[in-house]
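>>> no sequence for this one, just the structure:
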């Protein structure tokens, strides 16, 4: 009887500690974010049974697969990170501020983050410039190297556009530094609640469902388009929506994939809004366990063909260790495929400006940072 009493005592203490820890993290760690009001989300046709849904059946890794995935990580032999000299030139945000050409210039800031510039105006996509893709500063996937520009050094921004609410895309430390210098934040349904809790004025936030559209300054049209993915922070899953985006800037059209699995929606996007001058397509962080929600290089090529785009720049690789493949595998495979398929691929390192008029020689710049490829 004494043993049973002591057992219940310790179980009670553990339960109290867990509950206290939950509420401490939820209310004292701002990066956890805030849940949206369910009544508003229920108005969306994509919101069912308390969660946002994809339009096609979509599976992601579940708890039953965790033991196998953990075992794979333990036995992993792939090169998980580049060498320590994986450092990029600093982006000069003023370099093109006096540019008068009628062309969008792009700069890859790592992962899915892209800085767009045209005639001295700037738009920023999925700016994750923090050290870790995590709610905590001391744990979680760590960035391989510093971004080519800090949030503090970025110029004034016409718009910041987010594809979805995941730590490797929507970063608290980055966004709070962009509040004062950004005109508008464009986010999928439900994400506004977190932004408002982080101090971003409500009037600066534009919250979209798929196919919602807004015009800014008579020269920029921004449209939320379908994606096949999911969302979630520490204590929530799929209570906010996800999207890809189409940005039309004067006569130039850009497709931004953000983070998505392969699906027939690319053809629909092209039919309604294409063709495109540039496609920014994710190619990394794939695995068979979550195949439906992340494209691999072969699927990214398939998406490229559906979109009918003039140029293709790969994103979502080479910044964080988020899957079991080597850090360089996505780009290595993509370039090899592009040579067979004659893809109009641009493969520049982080921190370098490019436009649709530039041509990439597909030089393997990442090879020098790999111990495996240099053998």
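In hand now; what should we look at? Only a predicted model underlies this, so the values are computations on that prediction, with no experimental measurement involved.

>>> Every contact and neighbour count from this point should use C-alpha atoms.
OK.

>>> residue contacts, residue 143?
130-133, 319-320 (C-alpha atoms under 8 Å, 6 or more residues apart in numbering).

>>> center of the protein, which residue is that?
residue 169 (3.9 Å; C-alpha atoms, centre = their mean).

>>> What secondary structure category should be reported for that residue?
coil (DSSP: H, G, I helix; E, B strand; the rest coil).

>>> so it sits right up against residue 109, yeah?
No. Residue 169 is beyond contact range of residue 109, at 12.0 Å (criterion: C-alpha atoms under 8 Å).

>>> can I assume residue 104 is in contact with residue 120?
No. At 10.2 Å, residue 104 does not count as touching residue 120 under the criterion of C-alpha under 8 Å.

>>> Tell me which stretches of the chain form helices.
In the chain, the segments counted as helices under DSSP state H are 2-28, 38-41, 66-74, 172-178, 192-197, 265-273, 297-307, 329-341.

>>> so what's residue 110 up against?
Per C-alpha under 8 Å, 6+ apart, neighbours of residue 110: 128-129, 147, 315-319, 350.

>>> Look at residue 104 and residue 120 and report which has more neighbours.
residue 104 (22 against 15; other C-alpha atoms under 10 Å).

>>> For residue 252, see how far away that one is.
8 Å (C-alpha to C-alpha, to the nearest Å).

>>> Could you dump the helices of the chain into a markdown table and include distance to residue 285 and mean neighbour count?
What follows is the helices of the chain, written out as a markdown table (distance: least, C-alpha to C-alpha, whole Å; neighbours: other C-alpha atoms under 10 Å):
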| stretch | distance to residue 285 | mean neighbour count |
| --- | --- | --- |
| helix 2-28 | 27 | 11 |
| helix 38-41 | 29 | 14 |
| helix 66-74 | 14 | 12 |
| helix 172-178 | 21 | 19 |
| helix 192-197 | 25 | 20 |
| helix 265-273 | 20 | 17 |
| helix 297-307 | 10 | 20 |
| helix 329-341 | 8 | 16 |
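
>>> Now tabulate these in JSON lines and tack on distance to residue 90.
Converted to JSON lines, those look like this (distance: least, C-alpha to C-alpha, whole Å):
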{"stretch": "helix 2-28", "distance to residue 90": "34"}
{"stretch": "helix 38-41", "distance to residue 90": "41"}
{"stretch": "helix 66-74", "distance to residue 90": "33"}
{"stretch": "helix 172-178", "distance to residue 90": "17"}
{"stretch": "helix 192-197", "distance to residue 90": "28"}
{"stretch": "helix 265-273", "distance to residue 90": "34"}
{"stretch": "helix 297-307", "distance to residue 90": "28"}
{"stretch": "helix 329-341", "distance to residue 90": "22"}
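
>>> Of all these, which one comes closest to residue 206?
Judged by C-alpha to C-alpha, the one of the helices of the chain that comes nearest to residue 206 is helix 192-197, at 7.8 Å.

>>> if I pick residue 239, what's in contact with it?
35-36, 50-52, 190, 231-232.

>>> just checking, which of the residues you listed belong to strands?
Counting by DSSP state E, the part of the contacts of residue 239 found in strands is 51-52.

>>> here's the one I want to compare it with:
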């Protein structure tokens, strides 16, 4: 009888061990997909180690920044997001979208087309710039971060040839593997923060096509286009290991325009410093959405939106990071109301285009 019990226990232990092994193998195979990218190595890693913003094995914000302020921590907040029900996170009806023939736009006309969330096309002084395009998957798996109904109208095939692809950081909702691979042969150069180029090189992009910048570095993309890499208060990472690549905001200067792209991030002193160093910004594109008290330092809380605008003192504003995904627990249309308040209560020139609409700035 005891012998039978021991055999049964061994069999159960064997089955459990086999299941754990299979789950481990499946997990390893999943994270080994090319879409997860690659952490910096070789010469790129050596350059990263020399950055004044890299310390103790990771990039840091300008000021000490707590990522998750909730007592239950990052996993607890994620658990609540997935399993806790909340009304109004997603629209009940399909989001209105304008389907523009992007390939037949007059390239010499200064315009902007927003595709929802943080993806947009800028035409400025004869150049086409595509920022953070996510047209396929905004997460590692298709059943998470599903776009709102109607907002997936644009695909990589709809894009015209792009002179410069700008990536503000390597989170999945800003750097979509499938999108960049489908655009690979129609993009001139990739502009990204230091370390993000490792993903692109791993995905087969020639090193000569990559311009990686640390904060406060700039690059002359051609004789009429200068780009500045500037701080943001955020973090990076595509899986468990965070902050191996930098996150950033960018400012582009042409003979006729100064356009600031804020990327993702919470409020800090860098906005006022940018406003002073680069006066007369024509258009500032600011994060507005996917905020929460649990991560109030790494995303822009609504109370700070007008303060950021006041710091930058731009002529016009556009808010992004909303109207496509529910990555936080605020009502899906709350960021739109924030933009309306910025326009009406603060008397600012705020652009409020429909997704896909051609906007002249």
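That came through, no problem. Bear in mind the structure is a predicted one, so any value in this text is a computation, not a measurement.

>>> Can you tell me which of the contacts of residue 110 of the first structure is nearest residue 245 of the first structure?
Nearest member of the contacts of residue 110 of the first structure to residue 245 of the first structure, counting by C-alpha to C-alpha, is residue 315, at 14.2 Å.

>>> how close does the closest one sit to residue 110 of the first structure?
Residue 315 of the first structure is 8 Å from residue 110 of the first structure, by C-alpha to C-alpha.

>>> just to revisit the earlier point, counterpart of the residue nearest to the centre of the first structure over in the second structure?
When the second structure is aligned by TM-score structural alignment, residue 169 of the first structure is paired with residue 174.

>>> Now for that match: which residues touch it?
118-119, 132-134, 138, 167-168.

>>> Closest to residue 4 of the second structure out of these?
Using C-alpha to C-alpha, the contacts of residue 174 of the second structure come closest to residue 4 of the second structure at residue 138, 52.0 Å.

>>> tell me the contacts of that closest one?
Taking C-alpha under 8 Å, 6+ apart as the test, what residue 138 of the second structure contacts is 145-146, 172-176.

>>> Likewise for residue 177 of the second structure?
Residue 177 of the second structure touches residue 35, counting by C-alpha under 8 Å, 6+ apart.

>>> How many residues are close by the residue nearest to residue 112 of the first structure when sequence neighbours are not counted?
Nearest non-adjacent residue to residue 112 of the first structure, counting by C-alpha to C-alpha, 6 or more residues apart in numbering: residue 316, 4.8 Å away. Look at residue 316 of the first structure: counted by other C-alpha under 10 Å, it has 25 neighbours.

>>> what do you get for the one 5 residues further on?
By other C-alpha under 10 Å, 21 other residues sit near residue 321 of the first structure.

>>> wait, what's in contact with it?
Residue 321 of the first structure neighbours (C-alpha under 8 Å, 6+ apart): 80-81, 141-142, 285, 327.

>>> What lines up with it in the second structure?
So residue 321 of the first structure corresponds to residue 326, using TM-score structural alignment.

>>> cool, and residue 228 of the first structure?
So residue 228 of the first structure corresponds to residue 233, using TM-score structural alignment.

>>> If we ignore the residues flanking it in sequence, what's nearest that match?
residue 265 (4.5 Å).

>>> I'd say that neighbour and residue 286 touch.
No. With contacts counted by C-alpha under 8 Å, residue 265 of the second structure stays clear of residue 286, the gap being 9.3 Å.

>>> right, and residue 146 of the first structure touches residue 86 too?
No. With contacts counted by C-alpha under 8 Å, residue 146 of the first structure stays clear of residue 86, the gap being 9.3 Å.

>>> Alignment lookup: residue 47 of the second structure to the first structure.
Per TM-score structural alignment, residue 47 of the second structure is aligned with residue 40.

>>> Which residue ranges of the stretch 151-300 of the second structure form strands?
Under the criterion DSSP state E, counting those that start in this stretch, the stretch 151-300 of the second structure contains strands at 162-166, 187-193, 210-213, 218-222, 225-230, 249-253, 258-261, 283-287.

>>> For residue 80 of the second structure, which of the ones you listed is the nearest?
strand 283-287 (23.3 Å).

>>> against the first structure, where does that closest one fall?
Going by TM-score structural alignment: strand 283-287 of the second structure matches residues 278-282.

>>> Now residue 154 of the first structure: closest residue in space, sequence neighbours ignored.
Using C-alpha to C-alpha, 6+ apart, the closest residue to residue 154 of the first structure is residue 93 (6.6 Å).

>>> show me what contacts the alignment partner in the second structure of the one you found?
The equivalent of residue 93 of the first structure in the second structure is residue 102 (alignment by TM-score structural alignment). Neighbouring residues of residue 102 of the second structure by C-alpha under 8 Å, 6+ apart: 158-160.

>>> If you rank the contacts of residue 239 of the first structure by neighbours, which is first?
residue 190 (26 neighbours).

>>> how close does the aligned partner of it in the second structure get to residue 123 of the second structure?
In the second structure, residue 190 of the first structure lines up with residue 195, judged by TM-score structural alignment. Look at residue 195 of the second structure and residue 123 of the second structure: by C-alpha to C-alpha, they are 27 Å apart.

>>> same deal with residue 162 of the second structure?
10 Å.

>>> Pull up the overlap in contacts between these two.
Joint contacts of residue 162 of the second structure and residue 123 (C-alpha under 8 Å, 6+ apart) are residue 129.

>>> any idea what residue 110 of the first structure aligns with in the second structure?
Aligned partner of residue 110 of the first structure by TM-score structural alignment: residue 116.

>>> circling back: if you rank the contacts of residue 138 of the second structure by neighbours, which is first?
Highest count within the contacts of residue 138 of the second structure by other C-alpha under 10 Å belongs to residue 175, 27 neighbours.

>>> didn't that one look like it was pressed against residue 131?
No. The criterion here is C-alpha under 8 Å, and residue 175 of the second structure misses it with residue 131 at 9.6 Å.

>>> so what sits against both of those two?
Contacts common to residue 175 of the second structure and residue 131, judged by C-alpha under 8 Å, 6+ apart, are residue 167.

>>> mind checking how far the equivalent of residue 13 of the first structure over in the second structure is from residue 30 of the second structure?
Aligned against the second structure by TM-score structural alignment, residue 13 of the first structure finds its counterpart in residue 18. Separation of residue 18 of the second structure from residue 30 of the second structure (C-alpha to C-alpha) stands at 18 Å.

>>> Map residue 202 of the first structure onto the second structure.
Per TM-score structural alignment, residue 202 of the first structure is aligned with residue 207.
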